[in-house]
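Asker: Build me a model:
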Amino acid sequence: MIKIVTSCRLHMTLIDLNGEIGRVDGGAGLALPTPNVTLTAEKADEIRVEGAEAFTDRMKRAVEAVLPEGEGVRINVESLIPPHVGFGSGTQSSLSAAAAVNELYGLGMSVRDLAFTVQRGGTSGIGVGAFENGGFIVDGGHRFRDKGAFLPSAASRVPPGPVLFRRDFPDWNLVVAVPNDKGMHDEEEVAVFKKFCPLPIEEVREVAHVVLMQMMPAVMEEDLESFGSAVNHVQNVGFNRLEHYVWPDIVKEVSAFMRTRSYGAGVSSFGPVVYSLVDNKAEGQELQAEVQQMLDESLGGTVFMTKAKNSGAEISRL
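Answerer: Just a heads-up that it's a prediction; the model follows:
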């Protein structure tokens, strides 16, 4: 029997949705230990996925994509990542199911092979990188001639972009708010990409400048203030600036409040997850309580404090 425990991810920014120099997408993000997908798997006479709720069909498709002909598997899902909130649930659920088959049958496929086979990582490579190695990740996107259009990952059919930079994230506290709402997904998400892309090249250059010359060095030098400034900066430029128009009011209110009480705050992907970076546990607990009250008085939701996960999915034999 195989047991798999994944990460989830925060997607901080896409880099290039212009394509002028021949590449698109690229992004920066971070792996977290929770929420996660936890499952066990064993060989069986048929394909059975139990406990996956809304992810049952997705995980079955992932299994079918890699399972040797004539074989079967039984997967029991113990925990899931909430769908469509900004944690990258689709990638983690698909990869965990495919990785279970890969381990059970000794297929020898890499994480990137699995991601391409189950059609994940076609826009952002952060979720694939989080599953593979965790930490803080910057990926290099795709050749535009290969992808052919500005599309979200769920509608893209290209391999994950190359990882340009991966580093253990410093021992910083993050306060993460999860309002009871859903972000854009499926056809709505495709429509947003089609409406707003290509973005002005000046904004692409600004985002790339911040990621290369502020975010990445701040991680390497463990400079929390600079990293928080970079997070704040990229909320107001590039695709993040456009996503602001489709966020619910409570997401805007929570992110603005958290920004005043932390080193930096942002919205992960299309949200509604909001994350912030704080200096110490006491400050984090105070902010957590205040944001929880904001959610309790509006849509409801949960707030928790965590740190980055600097390793990939945990795969073990029982």
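
Asker: going forward, measure contacts and count neighbours with C-alpha atoms only.
Answerer: Noted.

Asker: Tell me which stretches of the stretch 201-318 of the chain form helices.
Answerer: For the stretch 201-318 of the chain, helices defined by DSSP state H, counting those that start in this stretch occupy the ranges 201-210, 216-221, 224-234, 239-243, 249-260, 281-296.

Asker: Three-state assignment for Gly161, please.
Answerer: Secondary structure, DSSP: H, G, I helix; E, B strand; the rest coil: Gly161 is coil.

Asker: Please provide the structure for the following sequence as well, for comparison with the first:
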Amino acid sequence: MNAVISPQRLVSVKTHGRLHLGFFDLSGQAERRFGSVGVAIDAYHTALTVSAQPQQTAVDPWASAILQQHLKSLGLNTALDLNIQQAIPRHSGLGSGTQMALAVGAGVNTLLDHPVNSAQIAAAHQRGARSGIGIATFDHGGLVVDGGRGSNTIVPPLLARHAFPEAWHFLLIVDQSHDGLHGSGEKNAFKQLPPLGTAATRDIQHRLLMQGLPALIEQDFQAFTGFVGALQNYNADYFAPAQGGPYASQSVARILQAFHQQGYRGLGQTSWGPTGFVLMPSKNEAMLHQAALSQQYAQHTHLSFIVTAAVNDPARIE
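Answerer: Now for the predicted structure:
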């Protein structure tokens, strides 16, 4: 079916990257699986426009395939112009796939006067198979907790959302020399990795409810970073066999180990990496470390260091 839309109409969408701080049920023992914690960040964006014209300029084949898949899910055969101004780097643990699918889907639906339902868009693109935090940050921003997957789950439900303290900043350690595990490799890893024990799983769930979330709301930096470190250790124990250790990048691992020796606890790897992060109490402290690392690793062109705040706002659709 073809849709009739004014050629003058244009929709713009801007959404943010996210850090996947970790799953809190990797035991495989409960009726629900996974459950995850994440936060939207302002360092990376996906920004695009959609208009009712034939394609004007060349577009990335990956993004073009997402557009065609979305039109197919709506039962439409309509020529649209997709223009991507900025895209979150792929396979870096920053949520690029989910954000592109949601941005394209929301742009098309808005252009066609269809409801923008992020869960339905994500399901149409097979996003949210394990984690729903990218969907939740698209809708709300901030720090989010999803409830994992049950037998009838379409996308993991949002359990909690809280604004992230504006003063706290992340220092990202980006390794551009290789990709994090993705696609069939990721699926096979989840099939083959042995589950974690129920005692460790119950402990991290208790920490989430009685340490992580209360500390975030009360802006208790030490308690919150202690929880993040514990959550990261829990996930590293599970994923290490599939990625050759607790972190996908040995360069990132060495830098994070040095921060740990300095007393930082809220550090780790987002999703399958290779991007690492360290949570710091202020932008100034993060920038001081950024400057020092940039000088120390000036000859390592595959490494970069980025200071970013959290984003407490949803994606923008205009």
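
Asker: In TSV, list the helices of the stretch 201-318 of the first structure along with mean neighbour count and distance to Met59 of the first structure.
Answerer: Formatted as TSV, the helices of the stretch 201-318 of the first structure follow (neighbours: other Cα atoms under 10 Å; distance: least, Cα to Cα, whole Å):
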stretch	mean neighbour count	distance to Met59 of the first structure
helix 201-210	18	34
helix 216-221	16	34
helix 224-234	21	33
helix 239-243	19	28
helix 249-260	18	30
helix 281-296	17	32
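
Asker: what about those helices, which gets the closest to Val85 of the first structure?
Answerer: Taking Cα to Cα as the criterion, Val85 of the first structure comes closest to helix 249-260 out of those, the separation being 11.2 Å.

Asker: separation between the aligned residue in the second structure for Gly88 of the first structure and Gly273 of the second structure?
Answerer: Structural correspondence for Gly88 of the first structure with respect to the second structure (TM-score structural alignment): Gly95. To Gly273 of the second structure, Gly95 of the second structure is 10 Å away according to Cα to Cα, to the nearest Å.

Asker: What range does stretch 270-287 of the first structure cover in the second structure?
Answerer: Using TM-score structural alignment, stretch 270-287 of the first structure lines up with residues 272-289 of the second structure.

Asker: Distance check, the counterpart of Ala191 of the first structure in the second structure against Gln232 of the second structure.
Answerer: Matched by TM-score structural alignment, Ala191 of the first structure corresponds to Asn188 in the second structure. For Asn188 of the second structure, the distance to Gln232 of the second structure (Cα to Cα) stands at 21 Å.

Asker: same thing with Ser304 of the second structure?
Answerer: When distance is defined by Cα to Cα, Ser304 of the second structure is 22 Å away from Gln232 of the second structure.

Asker: And these two? Which one has more around it.
Answerer: Taking other Cα atoms under 10 Å, Ser304 of the second structure and Gln232 do not tie; Gln232 has more neighbours (26 against 17).

Asker: which residues does Val211 of the first structure contact?
Answerer: Neighbouring residues of Val211 of the first structure by Cα atoms under 8 Å, 6 or more residues apart in numbering: Ala28, Ala230.

Asker: mind listing what Met12 of the first structure touches?
Answerer: Counted by Cα under 8 Å, 6+ apart, Met12 of the first structure has contacts Gly27, Ala28, Gly29, Leu30, Val231, Val234, Gly266, Val267, Ser268, Ser269.

Asker: To which residue of the second structure is it aligned?
Answerer: Here Met12 of the first structure is matched to Leu21 in the second structure, going by TM-score structural alignment.

Asker: next helix or strand past the helix or strand hosting that match?
Answerer: Using DSSP states H and E, the element containing Leu21 of the second structure is strand 10-23. Sequence order places strand 36-51 as the next helix or strand after strand 10-23 of the second structure, per DSSP H and E.

Asker: Then Gly183 of the first structure would be within a helix, right?
Answerer: No. Assignment of Gly183 of the first structure by three-state DSSP gives coil, placing it outside any helix.
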